[in-house]
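Asker: Got a predicted structure here, sequence first:
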Amino acid sequence: MTAWRRKHSARTPTTLAATMGVCASLLTGCGVLPGDARADEGDEGTVTVMTWAPQNTQATNMPGMPGMAEAYARWVDATGGINGRKLRVLTCNDENTAEGVGRCADRARAEDAVAVVGSYSQHGSTFMTALESAGIPYIGGYGLTDEEFTSPFSYPVNGGQATLIAGNGHQLADRCERVSLVRLDTVAGDQLPRLLNAGLAVGGRGPATDIRAPEDASDYTPQARQALAGVTPKDDGNPDSACVTAVLGGRTDTFFDSFRRLSEDGGPVRIASVVGSVQQSLVDATGGPDSQWEGAYATGWYPVATDPRWGTMRDVIREHAFGDNRIDPADPGVQTTWIAYTVLRAALEHADGPVTARSVQRALEDMPPVETEGLTPELSWGYDDLLAVRDHPRLVNSMVTFQQVKDGRLVPVSEGFADMRETLEAAPVG
């Protein structure tokens, strides 16, 4: 057992009852258990899975995730398969809509996918209900929705938005007396202020000013003005201790463009975000060391993209992506998909007998912890591995990394990972 692994044998009665209730509702009255259909009926040597993500929409797009999934499948097939089986990856555009991800889930069921792997969607209540009814496990979602951390069919590989935002509060508490949070005016966005404030409270800081923003705006001047007002000193305090953090996905840089124009004459204000809303490609595209991101703080799930632990993933992209420009090795979506497929491979190697959705789920429950070359803690979803964080009973990885843009590069601020479990446990109920 490594230093990463913590065993937590107790879960709250409410959590356990909820989990068992979901399972019972799925199985009651069924002559055949969900997921028993053979995934490889037509081809004994092929295993089918699906990866979905939004592409070509007016909001957040994550095309690198299906791109990484396809490259992974080519690598698997070029190296002899998994236990001799080829990997067939279906990809689907969830369109950032409940209807879109519902169609993706329907296709996964119709084509006998044994798992949905390394995917992104904001519509957890839609896709998780569909996967539960089909008995299909969801491995390594991006971590946007509550359902990814509550459903017994979900196997998250990171701590989702909750750990990022709590970690961002930790990171800023050491540096900022006043903080404004700019976040999406969505149900998922409504959870962020309490999580950021829980992190700030660890450092003795008061709550952030909460500013809601639309997801598809082309200008955020009103929100930028509110953010600046929220950190303006009301006395002779040090203006350097003013920080604005924005978590708007693909619109984060649009917000900071608006913010920069307002704040140029307003004294120094440090900007911040979480990896995913800011990443290396964005810093490069906006001027590198001359970018407005220079000096910005960022909280991530994984080591920085230049860390040698990403070496195998980079090799696979170089040799099997065939110049697919959707795939950016520094994209946390791409990184999450890589880790999710690492977990899938371990499950397929451990599964007994015919490969079905049920046999994959059984493997996920009882296989040895999955090593990810140090990119995460060892990952395991047995009863004793669940951290039992309130509202996140499926959470097994509460680690984050603290980063900063220096000389145009995202670099680590400190060695190793910081554990957000206690902060998540202390956060008010959402």
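Answerer: Sure, I can see it. Numbers count the residues shown, from 1 in each chain.

Asker: going forward, measure contacts and count neighbours with C-alpha atoms only.
Answerer: Fine.

Asker: Could you look up the SS state of S25?
Answerer: Using DSSP: H, G, I helix; E, B strand; the rest coil, the structure places S25 in helix.

Asker: I misspoke; the intended subject was V405.
Answerer: Of the three states, V405 takes strand under three-state DSSP.

Asker: Going by residue numbers, what spans are helices in the stretch 251-400 of the chain?
Answerer: 252-263, 280-285, 311-320, 332-350, 357-366 (DSSP state H, counting those that start in this stretch).

Asker: now these in CSV, with distance to G300 and mean neighbour count?
Answerer: CSV is the format used below for the helices of the stretch 251-400 of the chain (distance: least, CA to CA, whole Å; neighbours: other CA atoms under 10 Å):
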stretch, distance to G300, mean neighbour count
helix 252-263, 15, 18
helix 280-285, 12, 16
helix 311-320, 18, 16
helix 332-350, 8, 23
helix 357-366, 25, 21
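
Asker: now those as CSV including distance to E41?
Answerer: As requested, the helices of the stretch 251-400 of the chain are exported to CSV (distance: least, CA to CA, whole Å):
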stretch, distance to E41
helix 252-263, 45
helix 280-285, 42
helix 311-320, 28
helix 332-350, 16
helix 357-366, 13
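
Asker: Check it against this one:
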Amino acid sequence: MTGRRRTRSSYLPGTGRFTRSVRARTATLVAGASLLAGCGVVPGTTGGAGDDPVVVMTWAPQGTGATNKPGMPAFAQAYARWINDNGGLDGRPLKVLTCNDHNDTVGAATCARRAVKEGAVAVVGSYSQYSKSFFPPLEGGGVPYIGGYGVTEDEFTSPLSYPVNGGQPALLAGLGEELAKTCGRIALVRPDTIAGDTQPVMLDAGLDTGGHSPSKDQRAAEDATEYGTAAEAALREATGGATSAKGCVVPALGDRTSIFMDSFRRVRDDWPAVRTASVLGSVDQTEIDSTGGTDGPYEGSYVTGWYPVASDPRWDELKKIIKEEAFSDTRIDAEDTGVQTTYLAFTVLRQAVASLKGGKVTADSLKSALDDGLKVDTGGLTPTLNWEFSGRLGSVGFPRMVNADVTLQVVRDGRLVAARSGFLDVTKSLQAASLK
């Protein structure tokens, strides 16, 4: 008895069209060609504008000595395979270009120029610290930047930026509000970079909202291979040099946080009352596991994030995409905030394309849709997203910031879990920071 084989719609790269495929996709090219010849348009697609792929780019640093986000472009490609297997973006095939910005100004500018040159209608779900390099080419080419990681201020000021979260400002302000209730002296360990220079302002704004004194700013090299000196200095700052004093150390070094914590564990024995806290993107479940879980330095630590915890059922579609299209790709982790942000950025793109109702998808048409009041529903993973310069966050100095909500998480029994239900709005702290 022969079983019935499952079929799916799949995009054929280079053709601009879809065909029907079974599990062994290569065996169906002839069948797809027959459909094209017999009907002109394959079921599940639209004619006209729907024949041309929607081209976007996703970039991130990979293989560098500082922060790397390989999961973001890898997930973008997995998302393209998944959406094309399910009829495309409102019937249009999606093509994702990827680029490595190499964590430098030249690489960031190169990626942006390539996006414009190769006809990308948007840059989606990307990470780069070098907005001064990548925004001018994008703005010159009129290409929108959807769902960047929020690591630079320009992502909240450029008219072509459409962020899905409050970036580092919101995370640090939210962490400051919480630590004001529980910590004595606080030492912030952050990168000695232009992007890192904004971190103390945001953390201190949250601390001030909670009635706490400012943090001690501890700069550290972004690409160091060990942080013993920085760790010891942070412990002294957090305690005033008294080994029995309570205090908090807040490492916010991105991918290098794990290296810092390795050094921190080696020197912290003399300061047993010191606690740690951080933000997602610098700390995740993998980092907590690698530093000892329940017995590690993060136990009891508060961590702020932009979204619900990874175990929340609202992430089920993200996990389904990974399972179906990238199960064996170790670069992609559903708990990675970069992957989560990329997923939300493509959610924005998907709804923006649908709002065009079959019209041509261009950089201009997407920008018009996003600027003209489009409300994007993310299924509760964020508030409804709507980009307007006249919004209440315009007074913060970040006119493109439409989401100042963060979640508060805590490491309990070695697991990162929700510390409270719902979101915390940090608009008040961000407004205070903008006045400094």
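Answerer: Done, it's in. In this text, all values refer to a predicted model and were calculated from it rather than measured experimentally.

Asker: Of the helices of the stretch 251-400 of structure 1, give the one that comes closest to P428 of structure 1.
Answerer: helix 252-263 (26.1 Å; CA to CA).

Asker: Find me the equivalent region of stretch 202-209 of structure 2 in structure 1.
Answerer: The aligned range for stretch 202-209 of structure 2 in structure 1 is 195-202, by TM-score structural alignment.

Asker: how close does that stretch sit to structure 2?
Answerer: Comparison of stretch 195-202 of structure 1 with structure 2 after fitting gives an average deviation of 1.0 Å (mean CA distance after the TM-score superposition for structure 1).

Asker: Need the counterpart of D289 of structure 2 in structure 1.
Answerer: When structure 1 is aligned by TM-score structural alignment, D289 of structure 2 is paired with D284.

Asker: you'd agree its match is up against V405?
Answerer: No. The criterion here is CA atoms under 8 Å, and D284 of structure 1 misses it with V405 at 10.8 Å.

Asker: check contacts around the spatially most central residue of structure 1.
Answerer: Nearest residue to the geometric centre of structure 1 (CA atoms, centre = their mean): Y142, 3.1 Å. Neighbouring residues of Y142 of structure 1 by CA atoms under 8 Å, 6 or more residues apart in numbering: 118-121, 156, 158, 160, 333, 336.

Asker: Which one of the residues you listed sits in the busiest neighbourhood?
Answerer: Sorting the contacts of Y142 of structure 1 by how many neighbours each has (other CA atoms under 10 Å) puts G118 first, at 32 neighbours.

Asker: can you name the residues of structure 1 that stretch 106-120 of structure 2 overlays?
Answerer: Stretch 106-120 of structure 2 covers residues 99-113 of structure 1 once aligned (TM-score structural alignment).

Asker: Buried residues, the matching stretch. List them.
Answerer: For stretch 99-113 of structure 1, a neighbour-count test (16 or more other CA atoms under 10 Å) marks 100-109, 112-113 as buried.

Asker: State the pair within those that is farthest apart.
Answerer: Farthest pair in the buried residues of stretch 99-113 of structure 1, by CA to CA: G100 and D112, 18.7 Å.

Asker: follow-up on the earlier one: possible to save the contacts of Y142 of structure 1 as JSON lines with distance to T46 of structure 1?
Answerer: Formatted as JSON lines, the contacts of Y142 of structure 1 follow (distance: CA to CA, whole Å):
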{"residue": "G118", "distance to T46 of structure 1": "19"}
{"residue": "S119", "distance to T46 of structure 1": "21"}
{"residue": "Y120", "distance to T46 of structure 1": "24"}
{"residue": "S121", "distance to T46 of structure 1": "26"}
{"residue": "P156", "distance to T46 of structure 1": "25"}
{"residue": "N158", "distance to T46 of structure 1": "28"}
{"residue": "G160", "distance to T46 of structure 1": "31"}
{"residue": "G333", "distance to T46 of structure 1": "26"}
{"residue": "T336", "distance to T46 of structure 1": "24"}
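
Asker: re earlier: got a list of contacts for the match of stretch 202-209 of structure 2?
Answerer: By CA under 8 Å, 6+ apart, the surrounding residues in contact with stretch 195-202 of structure 1 are 162, 165-170, 172-173, 206-208, 423-424, 426-428.

Asker: quick one, what contacts the nearest residue to T336 of structure 1 once chain neighbours are set aside?
Answerer: In space, and not counting its chain neighbours, T336 of structure 1 is closest to G118: 6.1 Å by CA to CA, 6 or more residues apart in numbering. G118 of structure 1 makes contact with 51-52, 65, 69, 139-142, 333, 336-341, according to CA under 8 Å, 6+ apart.

Asker: Where in structure 2 does stretch 65-73 of structure 1 fall?
Answerer: Using TM-score structural alignment, the residues of structure 2 aligned to stretch 65-73 of structure 1 are 72-80.

Asker: Residues contacting that stretch, please?
Answerer: Here stretch 72-80 of structure 2 has contacts from 58-60, 94-96, 98-99, 125-127, 321-322, 325-326, 331-332, 338-339, 342-343, using CA under 8 Å, 6+ apart.

Asker: run the last query once more with 6 Å
Answerer: 58-59, 94, 98, 325, 338-339 (CA atoms under 6 Å, 6 or more residues apart in numbering).

Asker: Brilliant, that's me finished.
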